[in-house]
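Chemist: After the sequence you'll find the predicted model.
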Amino acid sequence: MLHPYFAHSVLALAAVVFFAGAARAAESPSYNFAPVNQYSPQVSASFWNPIIEYVSKKSGVRLNLKLGRTSADAMSYVLAREADFAFTNRLFCPGRAGLGWTVFGRRNTSPVRAQIVVPADSPIHRIEELAGTPVAFPGPEATIAYKVAYAELLRHKMPVDVVFAGNADAVFTQLFAGRVRAAGASSQLAQHYAGRERKAFRVLWTSPPFTDLALMASPRVPAAEARAVARAFFDMNRDPEGARILAEATTLVHSDTPFAFVPATGADYASYRAFCATAPLDVR
C-alpha cells in the first residue's frame, strides 16, 4: 500500500497531466496557409509572414505559413492535403475544381495578363524569332506565366527549349543574365521586378486579362473559422496596424497599386475556366 504522502503526490501528478492534456485538446487547431511563391523565397517570406501573423491575431485562428521553394510547391501541398488555405489560381481547371476549395477573396489589384518578354535592348522583336531558343518559365504549375504564355507558342507552332527556373524572380534573373532569350511572365510580376531591380522589358505578346490570384479555403476548414480569417484579411486596410503591414508589402515588391484584400467568389475566375476549356492539351 502506498504511503499517504506518495498517494497524494501520484494523484496530484495525474491531475496535472489530465488538465494539461485537456488544455491542449481545448486549443484551437492551426491551419497551413500555402501561397504560390511568386518571388524569391526570401521576398515571398518577407511579404507573407507579417500578413499571416496579423490575420492569425485578428481572427483568433492560428495560421502557419507553408511556403515552398518553387512556384509549384504550393499546389503540391494542396494536392497532398497539407494546406488548408491557399493563395493560388491553380484550382479552376477540371480535375481540381472538384476538390471543393472555395474562393473567398483576392487582392485589389488590376487584372493580370500573361506576357512573353525580352530585355528592352534585345534584338528580338517578334515571337516568331524565338523558334529553337531557350525560353524560361517559373514552372509547369504557373498558370499565367507558363500555361497561358506557352499555349500561345503552341498555337503558333513555335518550338522553344523550355527552361523551368522555379519562380518569377529566377526567371528574370536568367533572362537578364543572357542564359535564355525570352521569358513567360505575369504582367504584374514583370512590373514588380522592373521596379525592384531597375530593369526594362520589351513585351512581345500579351494575353487577355485574368483576375489576380484567389484566397481560397479547403472544405476541411470549419465555416466559422474560414469566415473569421476572411474578415481579418478584408479589414486589414481599415486598421492602422494592418494598413502599415500592407504598405510595407506594397513597397517591398514595388507594386504600383497599394495592396488590400477584398471579397471575391468563384465567378470572378471564369477566365481561367474558359482558358482550360480551349487550351492545348499539353498545358491544361
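Modeler: Structure's in. What do you need?

Chemist: only C-alpha atoms for contact and neighbour calcs from this point on.
Modeler: Noted.

Chemist: Can you show me the strands along this structure?
Modeler: Secondary structure of the chain, counting by DSSP state E: strands at 30-35, 62-65, 85-88, 102-107, 114-119, 134-137, 161-164, 182-186, 201-206, 214-217, 261-263.

Chemist: what's the first one in contact with?
Modeler: Put plainly, it is strand 30-35. For strand 30-35, contacts defined as C-alpha atoms under 8 Å, 6 or more residues apart in numbering pick out 61-68, 74, 77-78, 82-88.

Chemist: coming back round to it: and of the strands of the chain, who's closest to residue 250?
Modeler: strand 102-107 (11.3 Å; C-alpha to C-alpha).

Chemist: Who are the packing partners of that closest one?
Modeler: Applying 3 or more C-alpha pairs under 8 Å, 6 or more residues apart in numbering; DSSP states H and E, we find strand 102-107 packed against strand 214-217, strand 261-263.

Chemist: Go again with 10 Å.
Modeler: Strand 102-107 sits against strand 85-88, strand 214-217, helix 223-235, strand 261-263, with contacts defined as 3 or more C-alpha pairs under 10 Å, 6 or more residues apart in numbering; DSSP states H and E.

Chemist: In the protein, what residue spans correspond to helices?
Modeler: Per DSSP state H, the chain carries helices over the ranges 4-26, 41-59, 73-79, 149-155, 168-176, 187-197, 223-235, 240-253, 270-278.

Chemist: Now tabulate the ones you listed in CSV and tack on distance to residue 116.
Modeler: Conversion of the helices of the chain to CSV gives the following (distance: least, C-alpha to C-alpha, whole Å):
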stretch, distance to residue 116
helix 4-26, 52
helix 41-59, 23
helix 73-79, 23
helix 149-155, 6
helix 168-176, 12
helix 187-197, 9
helix 223-235, 32
helix 240-253, 21
helix 270-278, 17
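
Chemist: Pick the most deeply packed of the ones you listed.
Modeler: helix 168-176 (a mean of 22; mean count of other C-alpha atoms under 10 Å).

Chemist: Check it against this one:
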Amino acid sequence: MFHPTMLLRRLWPLCLLLLAAFAPAQEPEAGFSFGVVPQRTAIDLARSWVPVLDYLGAKTGYRFEFRTARDADAFEQRLDTGEFDLVYMNPYQYILHHAKHGYRVYAKEKDRLLTGLIVVRVDSPYREVRELDGKTLAFPAASAFAASLLPRAYLSRMGIAYTPAYVASHDSVYIGVSKNLFIAGGGVHQTLNNLAPEIRKQLRVVWVSPPVTPHALAAHPRV
C-alpha cells in the first residue's frame, strides 16, 4: 500500500538537494506551506502527511505547514492564488499552475504510474462501462485528473452519455457508490486501496485507464 512517508524517504536526497539550492525568500523559521490535493478527507490526509512533514523538518531545520482544503474546488481556488510554497498535485493541476505561477516539479514517485478507475458496487448488475450509458456517475471534481478527466474522456470517446456528479473527494465517491447513492464513480488505485476494508470490499472495478505520470511534488518560484 502507498504511504507518503515511504515516497518522500525514497525521494529524500532530491528533496534535500533542492531545498538547499533554493533559499527561501523568508526567514527559515517562517517555514513553508505544503499543500496536498484533497483526494481523501482532511483528517486522513493529515494523519499521513504530518509525520512526513515533521520528518522533513527534522532533516532540514525548516518548518513545513500541512494545508489542504475541504474539497477539490476549494483546493483549486487556493492553487489559483499561488498560496502554497510546496504542493502535491495532479498532472493536470501542474500543467495549469506551472503556466500561471511557475510552479516546477522537484520530485515524483519513482517507478509508479497513475491509473484511473470506474467502480460499481460489488453486487451491481453492470459489468461493462457501456452499460452505464445514461446514468449519473460520481467523480471527485471536474479537475481530478485520473479519477475524473481520464474516465470522462474515455466515456465521451466511446459515445457513452452520462451525468456527472462532483462529490468533493475520492472517499466520497467510494462511499456514495457503496451506499447505492450512485451507480458508479471514478477513482484511482491508490485511494481505493487506502479505503477501510469494509468499504473496499463493497466495490468492484469495471474500467481501468492506461497508466499515466503520477502526481508531482512542486515548488513555487518564491521558494
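Modeler: Everything's here; your move. Fair warning: this is a prediction, and the values are worked out from it, not measured in the lab.

Chemist: what's the TM-score for these two chains?
Modeler: Once superposed, chain against chain, the TM-score is 0.80 (TM-score structural alignment, normalised by the length of structure 2); 196 aligned residues with a C-alpha RMSD of 2.1 Å.

Chemist: and of the helices and strands packed on strand 102-107 of structure 1, who's closest to residue 23 of structure 1?
Modeler: Counting by C-alpha to C-alpha, and looking across all of those, nearest comes helix 223-235 at 19.7 Å.

Chemist: For that closest one, which outside residues touch it?
Modeler: 28, 51-52, 54-63, 84-85, 102, 104-107, 215-221, 239, 242-243, 260-263 (C-alpha atoms under 10 Å, 6 or more residues apart in numbering).

Chemist: Give me the buried subset of these.
Modeler: 51-52, 54-56, 58-59, 61-63, 84-85, 102, 104-107, 215-218, 242-243, 260-263 (16 or more other C-alpha atoms under 10 Å).

Chemist: Kindly provide the distance from the residue lying farthest from the centre of structure 2 to residue 7 of structure 2.
Modeler: The centre of structure 2 is farthest from one residue, residue 27, which by C-alpha atoms, centre = their mean lies 30.0 Å away. From residue 27 of structure 2 over to residue 7 of structure 2 the distance is 27 Å, taken as C-alpha to C-alpha, to the nearest Å.

Chemist: got it, and residue 154 of structure 2?
Modeler: The value you get for residue 154 of structure 2 to residue 7 of structure 2, if C-alpha to C-alpha is used, is 30 Å.

Chemist: again, but for residue 68 of structure 2
Modeler: 19 Å.

Chemist: Look at the two and report which has more neighbours.
Modeler: For residue 68 of structure 2 versus residue 7, the count of surrounding residues by other C-alpha atoms under 10 Å is larger for residue 68: 23 against 15.

Chemist: That one touches residue 50, doesn't it?
Modeler: No - using C-alpha atoms under 10 Å, residue 68 of structure 2 makes no contact with residue 50, being 11.5 Å away.

Chemist: re earlier: which one of the helices of structure 1 lies closest to residue 131 of structure 1?
Modeler: The nearest among the helices of structure 1, by C-alpha to C-alpha, is helix 149-155 at 9.2 Å.

Chemist: Would you check the span in structure 2 matched by that closest one?
Modeler: Helix 149-155 of structure 1 corresponds to residues 151-157 of structure 2 when matched by TM-score structural alignment.

Chemist: got a list of what the residue farthest from the centre of structure 2 touches?
Modeler: residue 62.

Chemist: likewise residue 241 of structure 1?
Modeler: 54, 247.

Chemist: Could you give the residue range in structure 2 aligned to stretch 202-217 of structure 1?
Modeler: With TM-score structural alignment as the criterion, stretch 202-217 of structure 1 aligns to 204-219.

Chemist: Ends of that stretch, what's the gap?
Modeler: Using C-alpha to C-alpha, the two ends of stretch 204-219 of structure 2 sit 37 Å apart.

Chemist: Likewise for stretch 206-224 of structure 1?
Modeler: OK, stretch 206-224 of structure 1 end separation, C-alpha to C-alpha: 40 Å.

Chemist: what does stretch 158-165 of structure 2 give?
Modeler: Start-to-end, stretch 158-165 of structure 2 (C-alpha to C-alpha) is 19 Å.

Chemist: likewise stretch 31-40 of structure 2?
Modeler: Stretch 31-40 of structure 2: ends 25 Å apart by C-alpha to C-alpha.

Chemist: same check, this time on stretch 132-152 of structure 1
Modeler: Note: stretch 132-152 of structure 1 ends 15 Å apart using C-alpha to C-alpha.

Chemist: Show me what counts as buried in it.
Modeler: 134-152.

Chemist: ok, now stretch 177-184 of structure 1?
Modeler: Buried residues in stretch 177-184 of structure 1 (16+ other C-alpha under 10 Å): 180-184.

Chemist: Onto which residues of structure 2 does that stretch map?
Modeler: Going by TM-score structural alignment: stretch 177-184 of structure 1 matches residues 179-186.

Chemist: what's residue 149 of structure 2 in contact with, if anything?
Modeler: Residue 149 of structure 2 touches 92, 116, 139, 141-143, 155, 186, counting by C-alpha under 10 Å, 6+ apart.

Chemist: biggest separation within those, which pair?
Modeler: 92 and 155 (18.5 Å).
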